[in-house]
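*Asks:* sequence isn't available, so here's the structure alone:
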């Protein structure tokens, strides 16, 4: 049972984009991204008749192989769904993944390709759903924290954006009804009913202005001018919301480096052949409460050790809290939560923090605390942060 769980955890880390602590995980990410880019490239090239005539067989082979990879990837994600949703039952975790946005995108990445074999009459409709594969590109966000700002802004400003969209829809419907009343008698074939002006109001409000439908009466033209002016302001509302969200998000992320930023001193210990710690797990060391192992270096690779991490001969451990000579693989920072800081009152697992930054210890008063996910941060807490530079992370 334990062996099966360990295998599933390793598979989960492999299919999770951005977990690069082992070569196999890095290779799988490269393979996944390459398959997606090849598939999209072949799909685009196949739309050119001359290329399709000359390289059609190659495009077909690329699609067959990459779609098969997408199907295998989906099966692996179903197999590891329990790792992604540990609080759910086995069936509940699989159901939650399948009906999540990621799960739906994964299904649409391969299933529409195979459905025409069972339902030939729907081949054209099924091809349309294959476009969903391009949404898999958003998984590259796991490598770049800056790209995640886009989704974070949309999530944080979702209520304001929905309000602006609602205002646009109301104004669009209202202007359509008004224009119908003003123009119906003059242009009964153009503004034939209340909804016939929706196209005009949409093109005017959103400043598209195709010119296929336009007012001809004096009042209609005057009203059109007013709507055009309102359209400029209405479109600016969601633009301003998103722009403000970007500024807030980048400012928030920069607080990790811009808050009280000082070097933190630690002590570095190298494990020798005859050391008592060699061959033991971290959890079996029985360290005092005020001593922590903040980082471990092995074969020029730095990781954050867990309780089940086995200490090897030659390992270099970083312990708090005596002076430590500065080493290129260590990047510890100290940050004090002053009054008004956005992290005050949040649990650690709720923090919006970089994927390459970890909280290794918290000092509250004179007491060191282990940064567990359910720990609520308070004003005056001092956070010791470990930032990854070139080293991998043992998650």
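*Replies:* Yes, it's here. Given the structure is predicted, the values throughout are model-derived calculations rather than measurements. Numbering: from 1, shown residues only.
*Asks:* hey, let's count contacts and neighbours off CA atoms from now on
*Replies:* Noted.
*Asks:* residue 214: how many residues sit nearby?
*Replies:* Using other CA atoms under 10 Å, residue 214 has 20 neighbouring residues.
*Asks:* what about versus this one:
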């Protein structure tokens, strides 16, 4: 019984350090982790530069192994310090942590897989928790709801744009010659989409007066088309924002960065005694 309590206490302490950002030890761990993630991403970038890699390959590889070993122990610690490890393993952060840990090991089996280490940049999302920027998470959630509410309108809009691209691309294929770059209908549709989005690579350009007139119309349409999805999302975002303000005016809820030791869910109320997700004691 005593051994069980010691084991439980050890796991709770480890969980507090790794998952909590409110304690000094937890904050120190998160900041150290944050710095290592940035260093790791920089190492991957430097390794992709041939001149630097040729001169400092061994140094970069050694540093990358140091970071990888740290992340490996961190991942194992995250798994063993939680009561329901599969909740973490198959969560968003759990998958990101695993994928960002294994590439260097896989590089000995699959050549070039170490470039996947850049996935570690996703781990920088933890800055919201480390710096207690909870309100920004709320804004991100608000944007997600706005995009979800406007998905039908955006889908119809994209459908119309695709039809317009096919029609205009086909017309340009009929008007312009192969010398101008319009060698096929798919290639002409590619030019239409590039022009419509105002990117304009310049690899294909109309030569006839009629073709240039149509290109001008498409470019002008492009400016209006870019503004449409933005307007749709903005309206939904505004609607959701008004609802949120109305709801917040009635109920003020303070949340913290406390993580559930059972399912690792965050965002609990300050006075919460049980997890809102699994019901386990906090």
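*Replies:* Right, received. Where do you want to start? Worth saying up front: this structure is predicted, and the values here are computed from it rather than measured.
*Asks:* TM-score of the superposed pair?
*Replies:* Superposed pair, TM-score by TM-score structural alignment, normalised by the length of structure 2: 0.73. Supporting alignment: 261 aligned residues with a CA RMSD of 3.8 Å.
*Asks:* tell me what whichever helix or strand residue 156 of structure 2 is part of is packed against?
*Replies:* Assessed by DSSP states H and E, residue 156 of structure 2 sits inside helix 151-175. If contacts are counted by 3 or more CA pairs under 8 Å, 6 or more residues apart in numbering; DSSP states H and E, helix 151-175 of structure 2 sits against helix 185-196, helix 209-250.
*Asks:* mind listing what's buried in it?
*Replies:* 154, 161, 164, 165, 166, 167, 168, 169, 170, 171, 172, 173 (16 or more other CA atoms under 10 Å).
*Asks:* mind putting those residues in CSV, distance to residue 54 of structure 2 included?
*Replies:* Shown next, in CSV, are those (distance: CA to CA, whole Å):
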residue, distance to residue 54 of structure 2
154, 48
161, 47
164, 49
165, 46
166, 47
167, 51
168, 49
169, 46
170, 49
171, 51
172, 48
173, 48
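*Asks:* out of those residues, who's nearest residue 206 of structure 2?
*Replies:* residue 172 (8.1 Å; CA to CA).
*Asks:* any idea which of the helices and strands packed on helix 151-175 of structure 2 is most buried?
*Replies:* Here the criterion is mean neighbour count by mean count of other CA atoms under 10 Å, and of these the winner is helix 185-196, at a mean of 21.
*Asks:* mean shift between it and structure 1?
*Replies:* Helix 185-196 of structure 2 differs from its equivalent in structure 1 by a mean of 2.6 Å after superposition (mean CA distance after the TM-score superposition for structure 1).
*Asks:* show me what that helix is packed against.
*Replies:* helix 151-175, helix 209-250.
*Asks:* the shortest one vs helix 185-196, what angle?
*Replies:* Pointing back at helix 151-175 of structure 2 there. 120 degrees (axes from the mean of the first three to the mean of the last three CA atoms, to 10 degrees).
*Asks:* how far apart are helix 151-175 of structure 2 and its match in structure 1?
*Replies:* Helix 151-175 of structure 2 sits 3.0 Å off on average (mean CA distance after the TM-score superposition for structure 1).
*Asks:* report the inter-axis angle for that helix versus helix 209-250.
*Replies:* Going by the same axes, to 10 degrees, helix 151-175 of structure 2 makes 170 degrees with helix 209-250.
*Asks:* turn the helices and strands packed on helix 185-196 of structure 2 into TSV, including distance to residue 69 of structure 2.
*Replies:* Below are these laid out as TSV (distance: least, CA to CA, whole Å):
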stretch	distance to residue 69 of structure 2
helix 151-175	42
helix 209-250	43
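*Asks:* for residue 133 of structure 2, which of those helices is the nearest?
*Replies:* helix 209-250 (17.6 Å).
*Asks:* geometric centre of structure 2: which residue is closest?
*Replies:* Centroid-nearest residue in structure 2, with CA atoms, centre = their mean: residue 122, separated by 5.9 Å.
*Asks:* cool, thanks, signing off.
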